[in-house]
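Participant: What follows is a predicted protein model with its sequence.
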Amino acid sequence: MPVKEFKLPDVGEGVAEGELVTWLVKPGDRVEEDQPVAEVETDKALVEVPSRYDGVVEELFVEEGEMVPVGDVIISFRVDGDGAEPTADDTGSDEVDDTDGAGDDADGLDAESEAEPETSSGRTFAPPSVRRLARELGVDIAAVEGSGPGGRISDGDVRAHAESSGSAGSGPSGEDDSSGPKPVDIGSGDRKSAVSKRGGSADDDTRGDDARSTGVDPAGRETTLATPATRKVARELGVDIDDVPTDATREGDPFVDEAAVRAYAEAGTAAVPATTDSEPAPEPEPTPASAGGSSGGSGFADASTDREPETVPYRGVRRTIGKQMERSKFTAPHVTHHDTAEVDALVEAREQLKPKAEARDVKLTYMPFVMKAIVAGLKEHPYLNSELREDDEEIVLKKEYNLGIAVATDAGLMVPVVKGVDEKGIFELAEEVNDLATRARERKIKPAEMKGGTFTITNFGAIGGEYATPIINYPETAILGLGAIEERPVVRDRSAVDDGFLDDEEGTTVVPVPTLPLSLSIDHRVVDGAIAAEFANTVMEHLENPLLLLNH
């Protein structure tokens, strides 16, 4: 079979390079067109890179953690058929030929049991994530009937097929399923070397030695979820992330964090493998603190070994965030207006609506109410929903209400955008916000879903705090920060408060009331302080009187 080299494609608008975070295949694995072969982190998002060929992985040219310019060769394949490189108009067959290279299979499986059957209609239309789901459920993607445009297969189609055929539990478990063909095994269950360099070998597997030296039973999973930073730590410590024990999960898949990796590595350092029954373990070298004989009982004798500074790469999403913040702060003169809304009526309204939301399987937070209140404010004060185009010397007043929601993730702050907020109901907004926030934290958000915002909300109150000075999401002209909703002392008319007094005493009293601190930052070139205060007043009026939100 001919060998084809595959270059890193342009995985995002304006992206010139990316960090190859994880290889999803190894030399010898059979892949099909559109199957993800690597995860690449750019300055915009973490994306999967799909194969353009049906064939067998020949060689990997890039180490995990390396920065790769767009256009550089990252992998090569032994391609099925005539090896013609597919084009945008190519509609050829997706059939897999397993007659070549069967003896080179990394897992030693029978070629006939590995072959994916030929599709009856030629080409199978399914995105990489759907193909991955099919492999996990043991479903033959070629046998699934797509419900999308042009027969495109969705997650729901795969799950429905798995439920109807009873194949969901047969493929991954390894049980024999005589009712249908076996899915193609891409070799992820016996991951060895991530990269086979020129002149090197893909079979140099030292994981067994590492596992024996840890004194902790390796997990030996096939799939493990982890952030790029965690995977980097694992590489530096020589730990196979699939062996790190964990009880944490993300959407049903095992999830490992940096602390678990370090704990597993430390367990390996502490355990000293015995070479013979009579050979004593070597004495540890004395540290400066222990050489003097006494550490004073402080328990910090070895603290000096942990005081070396740690360097973390400044790139990817973190670098993008930094550049965006720098551009915003040094371009737009920021002014922050602070105020506090009394939201006891809002708290009561949410409590009344929660049962209805739960009946629809929707988690109802305060965010949709705040979004509706902001839309009311933007309609009355359009300069906060604008963009200053300095080169054209004009201010563009936006007529769409697309609100960005800042989400803290392991990779940094991401801002997915909820579009058309003025046209959506409270429950619909709640569902969309929850979905976008979840996918942002799991690095599954698409770059297009973080574009087109006209105003941004940041909820620092979710992790504590009252007020802040949020930085505008340039080129927008305003951002609203939300503090924590807590009971705080508020002055109220005694006549409006049931304070236990029996007489009709006039005057005021101080009572605990749920309040929401607001921090509104504006671009002072576009928005005056008085306009900012009026906008805040409008937002607070709608939060304090939730029935007004029905009009927005």
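Facilitator: Structure received. Residues are numbered from 1 along each chain as shown.

Participant: CA atoms for contacts and neighbours, from now on please.
Facilitator: OK.

Participant: What's the separation between the residue lying closest to residue 451 once chain neighbours are set aside and residue 523?
Facilitator: Nearest non-adjacent residue to residue 451, counting by Cα to Cα, 6 or more residues apart in numbering: residue 417, 6.6 Å away. Distance from residue 417 to residue 523, counting by Cα to Cα, to the nearest Å: 20 Å.

Participant: the more surrounded of these two?
Facilitator: Taking other Cα atoms under 10 Å, residue 417 and residue 523 do not tie; residue 523 has more neighbours (28 against 25).

Participant: Would you mind confirming that that one makes contact with residue 336?
Facilitator: No. Residue 523 is not in contact with residue 336 according to Cα atoms under 8 Å; the separation is 9.2 Å.

Participant: Who's the closest spatial neighbour of residue 268, skipping the chain neighbours?
Facilitator: That would be residue 214: by Cα to Cα, 6+ apart, it lies 3.2 Å from residue 268.

Participant: Residue 403 is in contact with the residue nearest to residue 451, correct?
Facilitator: Yes. When contacts are counted by Cα under 8 Å, residue 417 is listed as touching residue 403 (5.5 Å).

Participant: where do the contact lists of those two overlap?
Facilitator: residue 453 (Cα atoms under 8 Å, 6 or more residues apart in numbering).

Participant: mind checking the SS state of residue 209?
Facilitator: Following DSSP: H, G, I helix; E, B strand; the rest coil, we place residue 209 in the helix state.

Participant: Check the gap between it and residue 236 for me.
Facilitator: Noted for residue 209: a distance of 17 Å to residue 236, by Cα to Cα.

Participant: max-length strand in the protein?
Facilitator: In the chain, ranked by residue count with DSSP state E as the criterion, the top strand is strand 508-523.

Participant: Output the contacting helices and strands for it.
Facilitator: On a contact count with 3 or more Cα pairs under 8 Å, 6 or more residues apart in numbering; DSSP states H and E, strand 508-523 meets strand 334-342, helix 344-359, strand 478-482, strand 486-493, helix 529-544.

Participant: angle of the shortest one against strand 508-523?
Facilitator: For strand 478-482 against strand 508-523, the angle by axes from the mean of the first three to the mean of the last three Cα atoms, to 10 degrees is 140 degrees.

Participant: who touches strand 478-482?
Facilitator: With Cα under 8 Å, 6+ apart as the contact definition, strand 478-482 has outside contacts at 384-385, 455-461, 466-473, 516-523.

Participant: Second structure for comparison follows:
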Amino acid sequence: MAKVDMVMPQMGESIAEGKILKWHKKIGDKIAKDETVLEISTDKVDSEIPSPSAGILAEILVPEGETVSVGTLIARIETDASATVSAPATTPAPKAEVKVEAKVETKQESPMHFSSSIDDFQKQTVAAVTTNVAETVTAGGNGSRFYSPLVRNIAKVEGISVAELETIPGTGLNGRVTKNDILAYLTKRPKGGMVTPTVAASKQAAEVKYGFNRERSELIEMNNIRKLTAEHMRRSIDTSAHVYSLTEVDMSHVVKFRDKHKNAFEKREGFKLTFTPFLIDAMVKAIKDFPMINISVEGNTIIKKNYVNIGMAVSIENNTALIVPVIKDADTLNLTGICRAANDLALRARSKKLKPDEIQDGTITLTNMGVFGTTAGFPIINQPQVAIMGVGAIKKRPVVIENEDGEDAIAIRPIMYASLSYDHRVVDGALGGQFIQRVAYHLENFDVNTPL
């Protein structure tokens, strides 16, 4: 018998630790290769971790609810010749208790593939990163504070000392300083000097408590995604000067096209044709007309993105949490390609199969509140983007139209309200209004002869 070590996997370049949410297997259970063993959470995404080898779960070294650094040994799997699925070994099998490293092979599916085996972890992680991950900074004798390699690198480039780093309020897990925290600090830091944390920042970190009747109330602990969402939304309100525009859209052409093709499409593709791809397609076209909506801000610098990555909000965990997977290079996809990408990401978001890079680098976001019957809404900007479009339910409404004789008439049309929340620091009302109106134009003038 031999044992294969499972370690906390590297889920992304800037991710330095993970929290074990749930062990799906218990000691003594048989495990097939690539079968889900546990579920972990990072500050980017929750993921189910597959077994690097077939065998029996011999040891669980880190309990549920504990957070450990990347590379930490978390479990051991006992294998034998009949259970192990790996490349042929060139040396005799090691005795029990000896780590199997060179023999363990994990299927490489993509550049972002992650593994929980020690061998793959060593291959994926460069020495400089593992060294930084293992380091902590001692805070003046009051304990220790962890900094990710990304935060350390930014501090090094900007000349921020350890003492100054300790003064930055952290909004991450256990008060950890995130990339956005240090970038926000740099925007108000005087050249060459340390800035004292503001009173507002101190108050933000403090917990505010209100009275309530405990006997008639239930205390529910936030799950990890809810905590991250709360942090992200609060930071967005503090960062961006939110302003909103609203328009109504006649969805007649889109509704007729969908009704005509939805059955044949579902039979061919294996999933339903929804309105989301039409909305994303219209956003992509509008961005080509108004590219300055597709930007982000760092300090006093505007970063114009010459690519279009559309984030789409997906409700998960029985509508108790939200995640935003990103359709990369959406401007290179036709309508069918957008349909396939949106369906794939939504399915994997709900089954916790997303990879970290699939929820990063969005340039603008769409949230469809209409799926729950909402008429309209004004969403919070998904940082570091500067705009997010929200749409309500499509409902038949009486509207005034002009007939062929140029006379006004009342007609029934499928109407949808679309809103745009944008950052007034860099997007004025003219640009915001023109963009949302151009989205409406592309939807109202949708080409019913578009190939699908």
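Facilitator: Yep, that arrived. Because the structure is a prediction, the values reported are computed rather than measured.

Participant: Any idea what the TM-score comes out to?
Facilitator: Here the TM-score for the pair of chains, by TM-score structural alignment, normalised by the length of structure 2, is 0.65; 336 aligned residues with a Cα RMSD of 3.6 Å.

Participant: picking up where we left off before, onto which residues of structure 2 does the longest strand of structure 1 map?
Facilitator: Using TM-score structural alignment, strand 508-523 of structure 1 corresponds to residues 408-423 of structure 2.

Participant: Report the mean distance between the matching stretch and its aligned residues in structure 1.
Facilitator: Comparison of stretch 408-423 of structure 2 with structure 1 after fitting gives an average deviation of 1.3 Å (mean Cα distance after the TM-score superposition for structure 1).

Participant: Quick check, residue 120 of structure 2 in contact with residue 105.
Facilitator: Yes. Using Cα under 8 Å, residue 120 of structure 2 is in contact with residue 105, at 7.4 Å.

Participant: Between the two, point out the one with more neighbours.
Facilitator: For residue 120 of structure 2 and residue 105, the more surrounded residue by other Cα under 10 Å is residue 120, and the numbers stand at 23 against 17.

Participant: what range in structure 1 does the strand or helix carrying the more buried one sit on?
Facilitator: Using DSSP states H and E, residue 120 of structure 2 falls within helix 118-124. Under TM-score structural alignment, there is no match for helix 118-124 of structure 2 anywhere in structure 1.

Participant: packing partners for that helix?
Facilitator: If you count contacts as 3+ Cα pairs under 8 Å, 6+ apart, helix 118-124 of structure 2 packs onto strand 2-7.

Participant: Which other helices and strands does the strand it packs on contact?
Facilitator: Judged by 3+ Cα pairs under 8 Å, 6+ apart, strand 2-7 of structure 2 is in contact with strand 73-79, helix 118-124.

Participant: Mean distance between whatever helix or strand comes next after that strand and structure 1 after superposition?
Facilitator: Reading on from strand 2-7 of structure 2 to the C-terminus, the next helix or strand found by DSSP H and E is strand 17-23. Compared with structure 1 after the fit, strand 17-23 of structure 2 shows a mean deviation of 2.9 Å (mean Cα distance after the TM-score superposition for structure 1).

Participant: So what touches strand 17-23 of structure 2?
Facilitator: Here strand 17-23 of structure 2 has contacts from 8, 37-43, 62-70, using Cα under 8 Å, 6+ apart.

Participant: now stretch 269-276 of structure 2
Facilitator: By Cα under 8 Å, 6+ apart, stretch 269-276 of structure 2 touches 258, 262, 265-266, 339, 342-343, 368.

Participant: now the residues you listed: which count as buried?
Facilitator: 258, 265, 339, 342-343, 368 (16 or more other Cα atoms under 10 Å).

Participant: how many neighbours does residue 448 of structure 1 have?
Facilitator: When neighbours are counted by other Cα under 10 Å, residue 448 of structure 1 registers 11.

Participant: Trace it over to structure 2, please.
Facilitator: With TM-score structural alignment as the criterion, residue 448 of structure 1 matches residue 357.

Participant: Is that match in contact with residue 12, as I believe?
Facilitator: Yes. Using Cα under 8 Å, residue 357 of structure 2 is in contact with residue 12, at 7.2 Å.

Participant: tell me which element the aligned partner of residue 379 of structure 2 in structure 1 is part of?
Facilitator: Aligning on TM-score structural alignment places residue 379 of structure 2 opposite residue 470 in structure 1. For residue 470 of structure 1, there is no host helix or strand (DSSP H and E).

Participant: now swap in residue 345 of structure 2 and tell me
Facilitator: Assigning secondary structure by DSSP H and E places residue 345 of structure 2 in helix 335-350.

Participant: Beyond that helix, next helix or strand please.
Facilitator: As assigned by DSSP H and E, the chain's next helix or strand after helix 335-350 of structure 2 is strand 364-368.

Participant: And that following strand, what does it pack against?
Facilitator: Helices and strands touching strand 364-368 of structure 2, by 3+ Cα pairs under 8 Å, 6+ apart, are strand 310-312, strand 387-391.

Participant: With mean neighbour count and distance to residue 400 of structure 2 as extra columns, can I get those strands in JSON lines?
Facilitator: What follows is these, written out as JSON lines (neighbours: other Cα atoms under 10 Å; distance: least, Cα to Cα, whole Å):
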{"stretch": "strand 310-312", "mean neighbour count": "26", "distance to residue 400 of structure 2": "32"}
{"stretch": "strand 387-391", "mean neighbour count": "27", "distance to residue 400 of structure 2": "22"}
